[in-house]
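Colleague: this one's structure only:
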């Protein structure tokens, strides 16, 4: 059975003020076509479907239309991430049309979505875990324990996986043969590489879950980290992050965005029970390249910037003094520039001088010291003259008030 794994759509997100809904829609069109062309039996979306708890109307409409289109070709299983509102995403889950499953309740973590194999093999059990906030889930998952679980991601994910393994053992025993299993989880698993785009989920100073927590299942479909990457799990378990379909910060500009298609073998075909084939990565459509160019303004306006004129680009100008009309000149050649910064190259460190400011201090001396601290250079005589004139006018206005 072929399963498509995706996550972290962040519908409704912008990139430095650029509305991404058109590009997100293009990715979802690609996803529907990939589901059809690759003979995918199920699409699993591992959290952060929306970018915020109360998404814009356009994002809600886009999700609704996409899920309906996907369900024409495959089963669809969706869980909320730490950006989503589980209540809002899960609203109406019990009355959705057949083939669409939204699992948003912590109480359901041990109850799988059972996927029927269109080729007649045993079913695939998908345990769809919503994002488990330790402050909430430590009580909901404590079972008969007198006290809540420990306040950590490891504690609540461990409890959820104990429920998963218990249910899986019962179903395997009842079936009298091995069954195949997938766990969807939105978490930071040890060994994953983060970017600047993920919202911090640290609790008590710790934000990660050991990979060993997921032992005993065939495939772990992870969400949360935006870089597509494989994670080392215990023997017999394969898993990875699908990553986000678009870059949502400049820290992601070197990511190769993709969607995962994985095949779970029929245990009866001679391979290891629940054997997972090598995940296939299908490149996601890139609306516009994300890049950064650093150097003196003349270089950026010349050869160094030539290959990046059509990119979403961060331009960092390193001239010692800020060039006049810097932004105007850059915007003329880089119409899609998202960030323009003046960041002078590091200079030789100066000896730090501590200046005590009192009511008797000359305000021009104080301002001169501040300029030197910020820029690394003493202000010119012309700049000092401007500062002195400004303070004298301020003092005169205060006296006449």
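Modeller: Alright, I've got the coordinates. It should be emphasised that the depicted structure is a prediction, and the values quoted were computed from it without experimental measurement.
Colleague: For the rest of this, base every contact and every neighbour count on C-alpha atoms.
Modeller: Will do.
Colleague: would you list every one of the helices in the stretch 101-250 of the chain?
Modeller: The residue ranges that make up the helices of the stretch 101-250 of the chain, judged by DSSP state H, counting those that start in this stretch, are 134-140, 153-175.
Colleague: And those helices: which comes nearest residue 276?
Modeller: Comparing the helices of the stretch 101-250 of the chain by their distance to residue 276 (C-alpha to C-alpha), the top pick is helix 153-175, with 17.2 Å.
Colleague: Give me the contact list for that closest one.
Modeller: Under the criterion C-alpha atoms under 8 Å, 6 or more residues apart in numbering, residues 109-111, 127, 129, 132-134, 137-138, 141-142, 149-150, 178-179, 181, 203, 206-210, 213-214, 216-217 lie in contact with helix 153-175.
Colleague: Can you lay out the helices of the stretch 101-250 of the chain as JSON lines showing mean neighbour count and distance to residue 97?
Modeller: As requested, the helices of the stretch 101-250 of the chain are arranged in JSON lines below (neighbours: other C-alpha atoms under 10 Å; distance: least, C-alpha to C-alpha, whole Å):
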{"stretch": "helix 134-140", "mean neighbour count": "19", "distance to residue 97": "28"}
{"stretch": "helix 153-175", "mean neighbour count": "18", "distance to residue 97": "25"}
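Colleague: this is the comparison structure:
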């Protein structure tokens, strides 16, 4: 059996205020083409199908189109909910979808009741474990201590192993969590842990032939049989160096036979450019990035006037601008208020102001000359008044 492991579609998510539906639609069309070309039997989608518990109507349309394209390509689909999804909304009419070959698993009470799909070697059991919030699922298993993600996932996998021991055969588990050995992308994956208590040990996933994880947006191989596929689109500049794609998993009669990475296209590349603003605006070495999503970090000591408008004249898809001065003045230990209070002349007050608004850069020699002329003119004018 050939399986494609994908996750974290985050349908409806924006990228620095820009809609991503069109780009995601194109990427998922490519994924459906890979399903057809590589003879995939089952696509597993490990949570965070939507980016919101209340997705807009267009998000449902995109999901319908993507699932229909995968089914037309010849594969069945097993879907679980993630921490961004509303399990109730995603699981709506799940029994009817199953008749069409799309198996949506969002109910914790049925996580040990697998979707069973046969191939020439016999059955393969797919255990869809939805995102399990301990405080919500605790009443389902009152005899268990479920305070953390690790405890909750451990109990869920114990139920899976108990069922598998009775059924026998090959198996695949889907789950959505932080697993040991993984660091989240800052500002991207919504926090579902407290300190290190909710990191799920790798040993929890013992048992199935393959474990398809979701939640982390970059691909990762925790072991030969436990992996993250990551998101199909880049949703943050923190992800820009992480490839996009999915895992192609082969099972033979004995179990896991091989795993291959299938890359997906990047509709618009992401790049972080760091230089003084004049170089960003004029240097030819940046010309290759003029059609990219750009995070511009200008290194001038002083903040620049209207940097986004100026940068977008060259980089129309500049998404964010960061002032990252290459030279940062040492902290004098005095606050702006204290410097103004201690100033005894207008020159010292102006110095304090410019030093404050320019992140440590006071007036240049030329500016000092001009300020001296202006202050002298004011003194003369007051004397003649």
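Modeller: Ah, there it is. Since this is a predicted model, take the numbers as computed values, not measurements.
Colleague: And the TM-score between these chains?
Modeller: Superposed pair, TM-score by TM-score structural alignment, normalised by the length of the second structure: 0.87. Supporting alignment: 363 aligned residues with a C-alpha RMSD of 2.6 Å.
Colleague: circling back: give me the buried subset of the contacts of helix 153-175 of the first structure.
Modeller: Taking 16 or more other C-alpha atoms under 10 Å as the criterion, what is buried in those is 109-111, 127, 129, 132-134, 137-138, 141-142, 149, 178-179, 181, 207-209, 213-214, 216-217.
Colleague: picking that back up, okay if I get the helices of the stretch 101-250 of the first structure as CSV plus distance to residue 84 of the first structure?
Modeller: Output for the helices of the stretch 101-250 of the first structure, formatted as CSV (distance: least, C-alpha to C-alpha, whole Å):
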stretch, distance to residue 84 of the first structure
helix 134-140, 15
helix 153-175, 18
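Colleague: and residue 88 of the first structure, which of those is closest to it?
Modeller: Shortest distance between residue 88 of the first structure and those, using C-alpha to C-alpha, is found for helix 134-140: 16.7 Å.
Colleague: mean shift between the closest one and the second structure?
Modeller: Superposing on the second structure and averaging over aligned pairs (mean C-alpha distance after the TM-score superposition for the first structure), helix 134-140 of the first structure comes out at 2.0 Å.
Colleague: Check which helices and strands that helix sits against.
Modeller: Using 3 or more C-alpha pairs under 8 Å, 6 or more residues apart in numbering; DSSP states H and E as the contact criterion, the elements in contact with helix 134-140 of the first structure are helix 153-175.
Colleague: Stretch 227-247 of the second structure maps to which residues in the first structure?
Modeller: On the first structure, the counterpart of stretch 227-247 of the second structure by TM-score structural alignment is residues 240-260.
Colleague: mind checking the end-to-end distance for the matching stretch?
Modeller: Across its full length, stretch 240-260 of the first structure reaches 9 Å end to end, with C-alpha to C-alpha, to the nearest Å as the criterion.
Colleague: Quick check: buried residues in it?
Modeller: By neighbour count on 16+ other C-alpha under 10 Å, the buried set for stretch 240-260 of the first structure is 240-253, 255-260.
Colleague: repeat for stretch 10-27 of the first structure
Modeller: Neighbour-count burial for stretch 10-27 of the first structure, counted by 16+ other C-alpha under 10 Å, picks out 10-13, 20-21, 23-25, 27.
Colleague: Tell me the one of those nearest residue 327 of the first structure?
Modeller: Compare each of the buried residues of stretch 10-27 of the first structure with residue 327 of the first structure using C-alpha to C-alpha and the shortest gap goes to residue 20, at 23.5 Å.
Colleague: Next one: the spatially closest residue to the closest one that is not a sequence neighbour from residue 263 of the first structure, what distance?
Modeller: Here the nearest residue to residue 20 of the first structure in space, its sequence neighbours aside, is residue 14; by C-alpha to C-alpha, 6 or more residues apart in numbering that works out to 5.5 Å. Separation of residue 14 of the first structure from residue 263 of the first structure (C-alpha to C-alpha) stands at 34 Å.
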